[in-house]
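*Asks:* what would the 3D arrangement of this be:
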Amino acid sequence: MLVLSRKKGESIMIGEGIELIVLGTEGDTVKIGINAPKQVEVYRKEVYLAIQQSNREASRSSLIGRDLSGLIRKTEK
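*Replies:* All right, here's what the predicted structure looks like:
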């Protein structure tokens, strides 16, 4: 892990198109601005993890649905 110290108004570049800017601090909270191309998805980690979990659950239910539909077709014949 790379650890950097930045002050208010300073920024960090990730690649050529993503800039993280320290906007300020309030107690233990840091406000960060993110400039990134529109095609780059930016999420808070807890939201990202929830999306991943939802995608896994949807994938499992899709697979279960296909398995059950195959069984139903076999019994109808």
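*Asks:* alpha carbons only for contacts and neighbour counts from here, please
*Replies:* Fine.
*Asks:* pull out the buried positions in stretch 49-61.
*Replies:* Using 16 or more other C-alpha atoms under 10 Å as the test for burial, stretch 49-61 gives no buried residues.
*Asks:* residue contacts, Ser62?
*Replies:* Contacts for Ser62 (C-alpha atoms under 8 Å, 6 or more residues apart in numbering) come out as none.
*Asks:* would you do the same for the sequence below? I want to compare the two.
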Amino acid sequence: MKYTRFAHDRKLKLKEVCELLQSEDGALWYQTVTDTYILLYNDTVTNKERIRFTIAHELGHYVLKHNEKTEKTI
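*Replies:* Presented below is the predicted three-dimensional model:
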């Protein structure tokens, strides 16, 4: 999901999304209520290669199960 959509849906500013997710690039967000993940990326980044890298990086966290090695949730 794009940061701008995430911000719009939650009535947040882009800066607030970056602060909430602790990243200006992207994040893998775990939703405890639905036991699902949302891959978020900053669509305001102009470098498309950077966006692709960020998406691949966040998918890597999921595939390598890094989420299971931390207690951190949002």
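*Asks:* superposing both, give me the TM-score.
*Replies:* The TM-score (TM-score structural alignment, normalised by the length of structure 2) is 0.27; 26 aligned residues with a C-alpha RMSD of 3.2 Å.
*Asks:* tell me how far Ala7 of structure 2 lies from Ile38 of structure 2.
*Replies:* Noted for Ala7 of structure 2: a distance of 14 Å to Ile38 of structure 2, by C-alpha to C-alpha, to the nearest Å.
*Asks:* of the two, who's got more company?
*Replies:* Higher neighbour count among Ala7 of structure 2 and Ile38: Ala7, with 16 against 12, using other C-alpha atoms under 10 Å.
*Asks:* ok, that one touching Leu14?
*Replies:* Yes. Contact status for Ala7 of structure 2 versus Leu14: in contact at 6.0 Å, counting by C-alpha atoms under 8 Å.
*Asks:* show me the helices in structure 2, by range?
*Replies:* Using DSSP state H, the helices of structure 2 run over 3-9, 14-21, 48-63.
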